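**Q** dropping a prediction and its sequence here:
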Amino acid sequence: MHNFKELRVWKESMELAKLVYTISAKFPADEKYGLKSQVNRAVVSVASNIAEGAGRGSNKEFAQFLKVALGSAFEVETQMILADVFGFVGGEDNKKLMQQVSDVQKMLNGLINKL
């Protein structure tokens, strides 16, 4: 069993979640149940799956949850690309977010490979 609170990737995914929530709060009101809701759920899934996997009994199970978290991170990236295309986000906000999501993806991939 791993202590997820000590994992750098979990800490970074928590920062990513805060960033996504801050940015998605600026989305148009009619996106409350659309893209805003979808991206917020996906970003919460990243950190949640890291934590859940860390509590499992084996590295194999942990790696499987990390793969789910990685999939959610790519989902967040895609949704934020769409938000940019739709004009909901752009500039420095989007640049910072894309760097953060890329960092989390790389860390997840590295941890999966290590396990």
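**A** Structure received. Residues are numbered from 1 along each chain as shown.
**Q** please count neighbours and contacts with C-alpha atoms only from this point.
**A** Will do.
**Q** for the longest helix along the chain, packing partners?
**A** In the chain, with assignment by DSSP state H, the single longest helix is helix 59-85. Contact here means 3 or more Cα pairs under 8 Å, 6 or more residues apart in numbering; DSSP states H and E; on that basis helix 59-85 packs against helix 35-54, helix 91-114.
**Q** so that helix versus helix 35-54, what angle?
**A** If you take axes from the mean of the first three to the mean of the last three Cα atoms, to 10 degrees, helix 59-85 sits at 160 degrees to helix 35-54.
**Q** okay, pairing it with this:
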Amino acid sequence: MAHKFKELQIWKRSRLLCSKIYEVTSKFPDSEKFGLTNQLRRASVSIPSNIAERSSRKSKKDFSRFLQISIGSAYEIETQLLISHDLKFISEDELQPFLSELNEIIKMISKFKSTLN
């Protein structure tokens, strides 16, 4: 049951989100290089990476488990973006599109995951 991950909208959108996370974190203070910047980047890379890596698995159960990990990474990003906003590293205008896109990605992953069960 190998999925062609490059055709999955959730993979495409999460990959684009990752690029936007890198872009916004490049403006964070240097003191955050090993803090929020690193955490946000790692979590954002995790979403498309888990989808791609696990899409080759033969087991629906295995793939479903890694989709759940991707959802966890999305919630991690949401929390870290909110903290970044609290610390005034990103504005409300920068925050809202991220939260909207994360919400959509979570919904898409959840819906796709439900088709595997």
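**A** In hand now; what should we look at? Small disclaimer: the values here were computed from a predicted structure and weren't measured.
**Q** what's the angle between the longest helix of the first structure and helix 91-114?
**A** Here helix 59-85 of the first structure points in a direction 160 degrees away from that of helix 91-114 (the same axes, to 10 degrees).
**Q** now helix 59-85 of the first structure on the second structure. Mean distance?
**A** Compared with the second structure after fitting, helix 59-85 of the first structure deviates on average by 0.6 Å (mean Cα distance after the TM-score superposition for the first structure).
**Q** please state the offset of that helix from the chain centre?
**A** 6 Å (Cα atoms, centre = their mean, to the nearest Å).
**Q** now swap in stretch 30-45 of the first structure and tell me
**A** 12 Å.
**Q** ditto for stretch 97-114 of the second structure
**A** On Cα atoms, centre = their mean, the centre of stretch 97-114 of the second structure falls 9 Å from that of its chain.
**Q** hmm, who's touching it?
**A** By Cα atoms under 8 Å, 6 or more residues apart in numbering, the residues outside stretch 97-114 of the second structure that reach it are 10, 13-14, 17, 64, 67-68, 70-71, 74, 78.
**Q** from those, pick the one nearest residue 29 of the second structure.
**A** Taking Cα to Cα as the measure, residue 29 of the second structure sits nearest to residue 78 out of those, at 19.3 Å.
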